[in-house]
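# Provided below are the primary sequence and the corresponding predicted coordinates.
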Amino acid sequence: MLIAIEGIDGAGKTHISRKLARALSASGRRAVYVDKKDLSFGDGFADGRLALLKEALWPTRGEPGQDLLGTRFYLHLLAAWFAAAGQYFRRQAARDSGALHVMDGSYFRVIAKAHLRSGIAIEELRGFFTDAAEPDLVVLLDLEPRVAWARRSSFRETEIGRWDGFAGDPQDAFCAYQQKVRQILRRLGEQQGWVVVDQGRLHDDADIVGHIVPHVERILARTRSQAAGARPPDGAAIDA
């Protein structure tokens, strides 16, 4: 099972993903946190290619104030990354179908930002990620951008919205840009039935995790029920 924690930059995706994985493990589940930017196949060739792609997407030396390569260039790179992530999770499921993987985000925020930047239709953008792993549960951490800004000491140029034309004071640019990203994510959540955590109401980490866990349990119960319904009754013949 794959659980993706989504939200704007600074919403606490990584923090809550780690806490959720720990809480699920403490309850007896086989749960692990997965950093979407740090995948490893344990194979030198594959991991070497991922390292090159990671540096192209998230450079260690930081980002320039503008992008000369364009939206579709980075969409193709991100599509390759999430296709690799899809392959990674399929391999993990084959090894242990009962494990729970909690990932800090998925490709939905990429879609939201690309739609905002270029105006490419959401459905066309989805076509870039047909090989990505589809989460069994998406949780949207809904947070006011001004609160997200206060949580961190620094943000990348892309997070402030510089590549999308948001100039001026960094805080004002961040809040204006992330509010638009937030609105798109909320629309996607409504359309797809995501679990939405209102962080204006739920502030405490334990309360947020406690709100998510029952949704995970319901999906697990439904999966068990479906698996039981698919099994033939005792003594029934199975067609070859």
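Happy to help now that I have it. Residues are numbered from 1 along each chain as shown.

# CA atoms for contacts and neighbours, from now on please.
Will do.

# Relative to residue 207, how far out is the residue positioned nearest the centre of the chain?
Ranked by distance to the mean C-alpha position of the chain (CA atoms, centre = their mean), the top residue is residue 105 at 1.6 Å. According to CA to CA, to the nearest Å, residue 105 and residue 207 sit 20 Å apart.

# and the residue nearest to the centre of the chain, what does it touch?
Residues in contact with residue 105, defined by CA atoms under 8 Å, 6 or more residues apart in numbering, are 4, 5, 6, 7, 13, 36.

# Quick one: list the elements packing against the helix or strand harbouring the second one.
I take that to be residue 5. Here residue 5, judged by DSSP states H and E, is contained in strand 2-7. When contacts are defined as 3 or more CA pairs under 8 Å, 6 or more residues apart in numbering; DSSP states H and E, strand 2-7 packs onto helix 13-26, strand 100-103, helix 108-118, strand 137-142.

# Can you tell me which of these is most buried?
Each of the helices and strands packed on strand 2-7 was scored by mean neighbour count; the highest is strand 100-103, a mean of 24, by mean count of other CA atoms under 10 Å.

# Use this one as the comparison:
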Amino acid sequence: MLIVLEGIDGSGKTTVARLVAEALGPDGAVPAGKKEVGAVDPATAARAAALRDLVWSSPEAHGDTYGAAHWILLIASWYAGLARLRPELTDADTVTVMDGWYYRNIAKTLIREPLDPHWVESLFAPVPEPALTVLLDVDPEVARSRRDTFKDTELGRWDGFTGPPHEAFRDYQSVVRRALLRMAAERDWLVLVPHPDDPPEHTAAAVVAAVRTLRRTP
């Protein structure tokens, strides 16, 4: 059973996902990273490393030279491979808690270029839908206050967002946030709106409660 925490950059996905996995540990939950392929043979591991570098390392250094279509095809290839190499993602007896899935990639791609949304979505047909996706709906100003620096991709530099980092982050992430809220309504996600003063443990407890309810549902 795959549980995904989604949200804009800086929304607290990583922290909450870790806390949820820890809380569900006795129930057979495991934390999972979307950049890891698990135990595979050396040849597969080498191919995965090369693709992972193309997706998450090289673009940050060289910019979006090939455009959004090239980037989303690489992302879709990674997730299709992940679906094949990580069988626990669809194991009903194991709760796998993931920090983000491919949804923000779709949102950011459609912000970057006017591609056909149906075509972009179709690229992820081989990838399993999570049993539960939780959107952490955090205001971009709150997210920005939690970190000192952001990458160019988080500031929307590839998507025409210029100006001081503070303003660029706020404006870009506001657009991403709207896209994620649309997805949440279309896909029936659980939307949580953490109060800025709430500790992440409070948000994690709400997710844990939702997971346990889901597991009791026939």
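Okay, I see it. All of these numbers come straight from a predicted model, not from anything done at the bench.

# Quantify their similarity with the TM-score.
Taking TM-score structural alignment, normalised by the length of the second structure as the basis, the two superposed chains have a TM-score of 0.93; 218 aligned residues with a CA RMSD of 1.8 Å.

# quick revisit: out of the contacts of residue 105 of the first structure, what pair is the most spread apart?
7 and 36 (14.1 Å; CA to CA).

# Compare these two (neighbour count), which wins?
residue 7 (26 against 17; other CA atoms under 10 Å).

# before we move on, the earlier item: which position in the second structure pairs with the residue nearest to the centre of the first structure?
Matched to the second structure by TM-score structural alignment, residue 105 of the first structure sits across from residue 100.

# where's the strand holding residue 5 of the first structure relative to the chain centroid, distance-wise?
Relative to the mean C-alpha coordinate of its chain, strand 2-7 of the first structure is positioned 4 Å out (CA atoms, centre = their mean, to the nearest Å).

# Please pull up the equivalent of residue 151 of the first structure in the second structure.
Using TM-score structural alignment, residue 151 of the first structure sits opposite residue 146 in the second structure.

# And its match, how far from residue 79 of the second structure?
The span separating residue 146 of the second structure from residue 79 of the second structure equals 29 Å under the rule CA to CA.

# if I've got this straight, residue 48 of the second structure is in a strand?
No. Following the definition DSSP: H, G, I helix; E, B strand; the rest coil, residue 48 of the second structure is helix and is not counted among the residues of a strand.

# residue contacts, it?
Residue 48 of the second structure neighbours (CA under 8 Å, 6+ apart): 37, 78.

# and it, what pairs with it in the first structure?
Residue correspondence to the first structure (TM-score structural alignment): residue 48 of the second structure is matched to residue 50.

# count of residues packed around residue 94 of the second structure?
Applying other CA under 10 Å, we find 16 residues neighbouring residue 94 of the second structure.

# in the first structure, what residues pair with whichever helix in the second structure runs longest?
When secondary structure is assigned using DSSP state H, the longest helix within the second structure turns out to be helix 165-187. Correspondence between helix 165-187 of the second structure and the first structure is established over residues 170-192, with TM-score structural alignment as the criterion.

# For residue 62 of the first structure, give its distance to residue 29 of the first structure.
Going from residue 62 of the first structure to residue 29 of the first structure by CA to CA gives 38 Å.

# Neighbour count: the two, which is higher?
A side-by-side neighbour count of residue 62 of the first structure and residue 29, using other CA under 10 Å, places residue 29 first with 14 against 9.

# Now do the same for residue 128 of the second structure: its match in the first structure.
Pairing criterion TM-score structural alignment: the partner of residue 128 of the second structure within the first structure is identified as residue 133.

# isn't residue 62 of the first structure right up against residue 158?
No. Counting by CA atoms under 8 Å, residue 158 is not a contact partner of residue 62 of the first structure; they are 10.1 Å apart.

# What count of nearby residues applies to the spatially closest residue to residue 91 of the second structure that is not a sequence neighbour?
In space, residue 91 of the second structure comes closest to residue 1 once its chain neighbours are excluded; the distance is 5.5 Å by CA to CA, 6 or more residues apart in numbering. By the measure other CA under 10 Å, the count of residues near residue 1 of the second structure is 21.

# Check the one 5 residues further on too.
Counted with other CA under 10 Å, the neighbours of residue 6 of the second structure add up to 27.

# Relative to residue 98 of the second structure, how far out is it?
Using CA to CA, one obtains 9 Å as the distance from residue 6 of the second structure to residue 98 of the second structure.

# quick revisit: ok, now how distant is the match of residue 48 of the second structure from residue 107 of the first structure?
When distance is defined by CA to CA, residue 50 of the first structure is 17 Å away from residue 107 of the first structure.

# average gap between the longest helix of the second structure and the first structure?
Average distance between helix 165-187 of the second structure and its aligned residues in the first structure, after superposition and using mean CA distance after the TM-score superposition for the first structure, equals 0.6 Å.

# That helix vs strand 2-6, what angle?
For helix 165-187 of the second structure and strand 2-6, the angle between their directions (axes from the mean of the first three to the mean of the last three CA atoms, to 10 degrees) works out to 140 degrees.

# Tell me which residues are up against helix 165-187 of the second structure.
For helix 165-187 of the second structure, with CA under 8 Å, 6+ apart as the criterion, the contacting residues are 7-9, 103-104, 107-108, 111, 135, 137, 139-141, 144, 154-157, 161-162, 189-191.
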